[in-house]
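1. I'll drop the sequence and a predicted model, then ask my questions.
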Amino acid sequence: MSLSPVAEPGSEPRLTSLSHGGGCGCKIAPGVLSGILRGTSTLPVPEALLVGIETSDDAAVYQLNEHQAIVATTDFFMPIVDDPVDFGKIAATNAISDIYAMGATPIFALALVGMPINVLSVETIGRILEGGSLACRAAGIPIAGGHTIDSVEAIYGLVALGIVDPAHVKKNAAARPGDVLVFGKPLGVGIYSAALKKEQLGADGYAQMIATTTKLNTPGPRLARLPGVHAMTDVTGFGLGGHALEMSRGAGKGIRIDWDSVPMLPLAAGLASAGFITGASGRNWASYGAEISFARAMSPVDQALLSDPQTSGGLLVACAPEGVAEVLQIFREEGFAAAAVVGAVEGTSPGLTIA
C-alpha cells in the first residue's frame, strides 16, 4: 500500500477552497435526508432510550438510573473559515451545542478527523485540533480519544457526550400551545461564510462571525431546569425555518415566527442582497418552503435568511409566557445579548407561519 505524501508548510491552499460546502451548510437537505432514513430498517427501541431518531432531535438520550441519563451526539463538517484554529473551535463548539440543547452538561468528547495529508501540512492539521481543544477546554471537558483518516476534503468534528437528570431532558418535540419562543443568537452565519469564501467579508464581519460561532450555548442546562421551559433545539444546518418546523411537527402544533423580531448579524441582509447566499439555503427551501405560510410579504433576502444554514447557531426555546423574563435573564447572564422573543406556539396542527 502506498502512502500519500505529506504536504509542506507554506504550500497549502485556503481551507475553504477544499470544501464543496462549509460548516453546517454541508448537511444533506432535510427532504433528501428524510427519504434516506425512510429506507432504513427499524430496530426494537429499548425503554431506556428516552430520545432517538423519531423527532430529529439534537442528541440521543439513554437513561442509566433514576437521576442520570447519558446524552450522545456527533457533528463534523468541512472548513467554514480559512484560519485552522478558528475552524477547529467552530466545529467543536457546534458539536457540543447539541449537548446543551438537550439540557445536559458535557462530560467528554472524541475527535473525528479526516484530512488530505498530501494537501495540508502536519502543522496546519495540528492547529485545527488545537482549536477543537480550546473549545472543549472552554466547555470544561477533555478530548478523550478519536479517530483519524486520510480524506479528500478536510473534515473535523466531535462525538460529544453529556449527562443530565432525565427529569430535565428538553426535547425539540415538547412545545405546548401558548408557549413563547425565544431565540439565542442572530441569524446570518451561512451568508457570512458565503461572502468569506469569495473574499468579500471584511475584518469586522469576520470578527462577528467568529464571535457567534465559537460561543458555547451554555444557557442550556440552566434553562432546562426551569419548569416553564418545555422544549429546546439548536438552529443549525436547516436554518431557522427548518428547525422551527421540526419543533412544530414534533409537538403537533403550529408555530408563528414574528420576522421583524428575529435577531440578525449586522451585515447579513446587505450581504444577502449582494448575492452571498449558500447553495444549502436553496436546498433547504426546496425541501420545506411549501410547508411555510406567510402573513406578511417576504423578499428574496428574507427567504434566504429564513433558510440560511447556521453553523453553531442559537438555542430556540419554547417556554410558558410567565417564564419568558427568567429565560431572557439567563441568556443575558451568559452573555447572549441578542437573545429575543421571536414568536409563539399556536394552532392545532403542525405548520410554520411567518408574521
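-> Received it, and whenever you're ready, just let me know what you need.
2. Only C-alpha atoms from now on, for both contacts and neighbour counts.
-> Will do.
3. Could you list the buried residues of stretch 337-355?
-> Residues of stretch 337-355 classed as buried by neighbour count (16 or more other C-alpha atoms under 10 Å): 338-346, 350-355.
4. Quick check: end-to-end length of it?
-> 23 Å (C-alpha to C-alpha, to the nearest Å).
5. just checking, residue 269 touches residue 303?
-> No - at 10.7 Å, residue 269 and residue 303 do not qualify as touching, with contact defined as C-alpha atoms under 8 Å.
6. Compare these two and say which is more crowded by neighbours.
-> Neighbour totals were compared for residue 269 and residue 303, and residue 269 leads with 20 against 16 (other C-alpha atoms under 10 Å).
7. tell me, how many neighbours does the closest residue to that one other than its chain neighbours end up with?
-> In this structure, residue 269 finds its nearest non-sequential neighbour in residue 301, 6.6 Å apart by C-alpha to C-alpha, 6 or more residues apart in numbering. By the criterion of other C-alpha under 10 Å, residue 301 has 17 neighbours.
8. adding another structure so you can compare the two:
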Amino acid sequence: MDLAEIVKDITQMPNENVVVGFETSDDGGVFRLTDDLNLVQTADFITPVIDDPFLFGKVAAANSLSDIYAMGGRPLTALNLCCFPSRGIDKQFLAEILRGGLETLNQAGAVLLGGHTVKDDELKYGLAVTGIAKTSEIKRNSTAQAGDILVLTKLIGTGVIVHGKKLGLISDEIVRKVCLNMARLNEVASRLMVEYNASAATDISGFGLAEHAWEVARASKVGIRLYANEIPHYPESLDMIAKGVRMGMTESNQQAVGDNIEFEEGISPVMQELFFDPQTSGGLFISISKERAESLLNALHQQGVKEAKIIGEVFGSEKPKIEVVGGKIKN
C-alpha cells in the first residue's frame, strides 16, 4: 500500500513549531518545545522474526527506538502497540514478548507508560516512542551535503535470513545470531554521530538500503554513490538470495526506487537484490563530512560498533539519484 499516495491530498493546519513533519519521509516527527529543546515522536510495530518471544520483544522494541536515535534524539517514554490473537497463543508467550520489550526500554533508559492492544489474527508488536533532542543535534534525512562520506553501522541481509528460516533453509543458530544483532540498540551510533556533527542520518529498516538511501538523496537533492564491495552484510544473506529466497517487500522496494538507481556492470543480480532486502532494526546510515568521517568510524569501532563501515559518498547532481559501483572508495 502506497501511503504517500493516500495522504497526498490531505493537508493539515500549519504550525510554526513543527520542525520535521512527514514531507520528507523522515524517521520521526519533531515538534519545538523551546528554542533549544524539541519533542521527537515515532511509532512502529513488526511481525515476529524469531520463535523466541522474549528475543522478538527485544528486537521489536529496538526497531521502534531506532527512529528516535536516527533523529539524534534520546527516548524518554513509550507505549506498547500490541496486535495479539485472541486464541491459539499461550498468554505466557505474549507476556514474554512484553517482558523482552520492557528489558530493551530499560536498557535505553526509557519509561513504559502503558499501551494499547487490539485483536488480530497475525501477531504484531512494537512501540510508540517519545523522545527529546536539542535543536542543534537534530539529524534529518534531508541535509546530506555534496562531498560527505556515508557510514553504515550494522550488517544488512536480515530479511532473507529470517524468511529463509521460515522455509527451513537456514539454521536456528544463525537466525538467533542475527536477531541478537537486531536487538542491539543504535544508541552508541546515535550519540557519536551527534558528537561528530554528522550532516544527515536515517536508519535502515523495511524499505531496505536502496530505498532509504534514495529517500536521503531525494530529500537532500544530491546524488549518492554506494560501493557494493564495501556494504557490510551477513554472508548467509547472499546464499539465501541465490537460492531464490525473497521477501514480499523486496519488489515494492524496487518499484519505489525505480530508475533512480543505477548498478554498474559487473555487480551480480544477487548483490543487486540485497540492496532492496527489507531490514528489521537495521543500522544508522550516516552522512558526515569527509574531514570527520574517519574519526567517527574509529570512535564507533572503539565503542563497540564493530560492524560500522564507510560505504559511499555524496556528490552534487542536478537530479537526485543512486549509483552503485564496484571497487573501493577513494580516500
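-> That came in fine, so what should we check first? Predicted model, so just to flag it, every value in this text is computed and none were measured.
9. Could you report the TM-score for this superposition?
-> Aligned and superposed, the two chains score 0.94 in TM-score terms (TM-score structural alignment, normalised by the length of structure 2); 323 aligned residues with a C-alpha RMSD of 1.3 Å.
10. For the buried residues of stretch 337-355 of structure 1, name the two members farthest from one another.
-> Using C-alpha to C-alpha, the two most remote members of these are 338 and 350, lying 27.6 Å apart.
11. quick one: the helices in the stretch 201-331 of structure 2?
-> Along the stretch 201-331 of structure 2, the stretches classed as helices by DSSP state H, counting those that start in this stretch are 208-220, 235-242, 248-257, 269-274, 290-302.
12. Then the stretch 51-200 of structure 2?
-> Using DSSP H, counting those that start in this stretch, helices in the stretch 51-200 of structure 2 cover 53-70, 91-108, 158-166, 172-182, 187-195.
13. Find me the equivalent region of stretch 303-313 of structure 2 in structure 1.
-> Counterpart in structure 1 of stretch 303-313 of structure 2, with TM-score structural alignment as the criterion, is residues 334-344.
14. Quick one: residues in contact with that stretch.
-> 178-186, 218-219, 255-259, 261-263, 318, 328, 331-332 (C-alpha atoms under 8 Å, 6 or more residues apart in numbering).
15. Generate a ChimeraX selection restricted to the buried subset of those residues.
-> Command for ChimeraX, covering only those of the contacts of stretch 334-344 of structure 1 found buried under the criterion 16+ other C-alpha under 10 Å:
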select :179,180,181,182,183,184,185,186,218,219,255,256,257,258,259,262,263,318,328,331
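16. Now intersect the contacts of stretch 334-344 of structure 1 with the strands, please.
-> Among the contacts of stretch 334-344 of structure 1, the ones falling in strands (DSSP state E) are 180-183, 255-257, 318.
17. Rebuild these as JSON lines, extending it with distance to residue 44 of structure 1.
-> Below are these laid out as JSON lines (distance: C-alpha to C-alpha, whole Å):
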{"residue": "180", "distance to residue 44 of structure 1": "35"}
{"residue": "181", "distance to residue 44 of structure 1": "34"}
{"residue": "182", "distance to residue 44 of structure 1": "35"}
{"residue": "183", "distance to residue 44 of structure 1": "35"}
{"residue": "255", "distance to residue 44 of structure 1": "32"}
{"residue": "256", "distance to residue 44 of structure 1": "35"}
{"residue": "257", "distance to residue 44 of structure 1": "37"}
{"residue": "318", "distance to residue 44 of structure 1": "30"}
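18. which of these lies closest to residue 288 of structure 1?
-> Set against residue 288 of structure 1, the nearest of those by C-alpha to C-alpha is residue 255 (14.3 Å).
19. Please pull up the equivalent of the closest one in structure 2.
-> Aligned partner of residue 255 of structure 1 by TM-score structural alignment: residue 224.
20. wait, what's in contact with its match?
-> 213-214, 217, 312-315, 320-323.
21. can you count the residues close to the counterpart of residue 287 of structure 1 in structure 2?
-> Correspondence of residue 287 of structure 1 to structure 2, assessed by TM-score structural alignment: residue 256. The number of residues packed near residue 256 of structure 2 is 16, by other C-alpha under 10 Å.
22. And residue 321 of structure 1, by the same measure?
-> Neighbours around residue 321 of structure 1, by other C-alpha under 10 Å: 14.
23. before we move on, what about residue 286 of structure 1?
-> That count, for residue 286 of structure 1 with other C-alpha under 10 Å as the rule, works out to 14.
24. sorry, back to before: tell me which of the buried residues of stretch 337-355 of structure 1 is nearest to residue 108 of structure 1?
-> When those are compared for distance to residue 108 of structure 1 (C-alpha to C-alpha), residue 339 comes out closest, at 27.5 Å.
25. Leaving out chain neighbours, which residue sits closest to the closest one?
-> residue 184 (4.1 Å).
26. Show me what the one you found lines up with in structure 2.
-> Per TM-score structural alignment, residue 184 of structure 1 is aligned with residue 153.
27. swap in residue 242 of structure 1?
-> Residue 242 of structure 1 maps onto residue 211 in structure 2 when the alignment is built from TM-score structural alignment.
28. Endpoints of the match of stretch 303-313 of structure 2, how far apart?
-> 23 Å.
29. what does stretch 79-88 of structure 1 give?
-> From its first residue to its last, stretch 79-88 of structure 1 covers 9 Å (C-alpha to C-alpha).
30. Which part of structure 2 matches it?
-> The counterpart of stretch 79-88 of structure 1 in structure 2, using TM-score structural alignment, spans residues 48-57.
31. Check stretch 52-62 of structure 1 too.
-> Counting by TM-score structural alignment, stretch 52-62 of structure 1 lines up with residues 21-31 of structure 2.
32. Determine the number of other residues adjacent to residue 2 of structure 2.
-> 8.
33. List the contacts of it.
-> Applying C-alpha under 8 Å, 6+ apart, no residues qualify as near residue 2 of structure 2.
34. cool, residue 134 of structure 2 as well?
-> 36-38, 73.
35. Mark which of the residues you listed are buried, thanks.
-> If you count burial by 16+ other C-alpha under 10 Å, the buried members of those come out as 37-38, 73.
36. Restricted to strands, list these.
-> 37-38.
37. List just the nearest of the buried ones among the contacts of residue 134 of structure 2 to residue 109 of structure 2.
-> Nearest to residue 109 of structure 2 among those is residue 73, at 12.5 Å by C-alpha to C-alpha.
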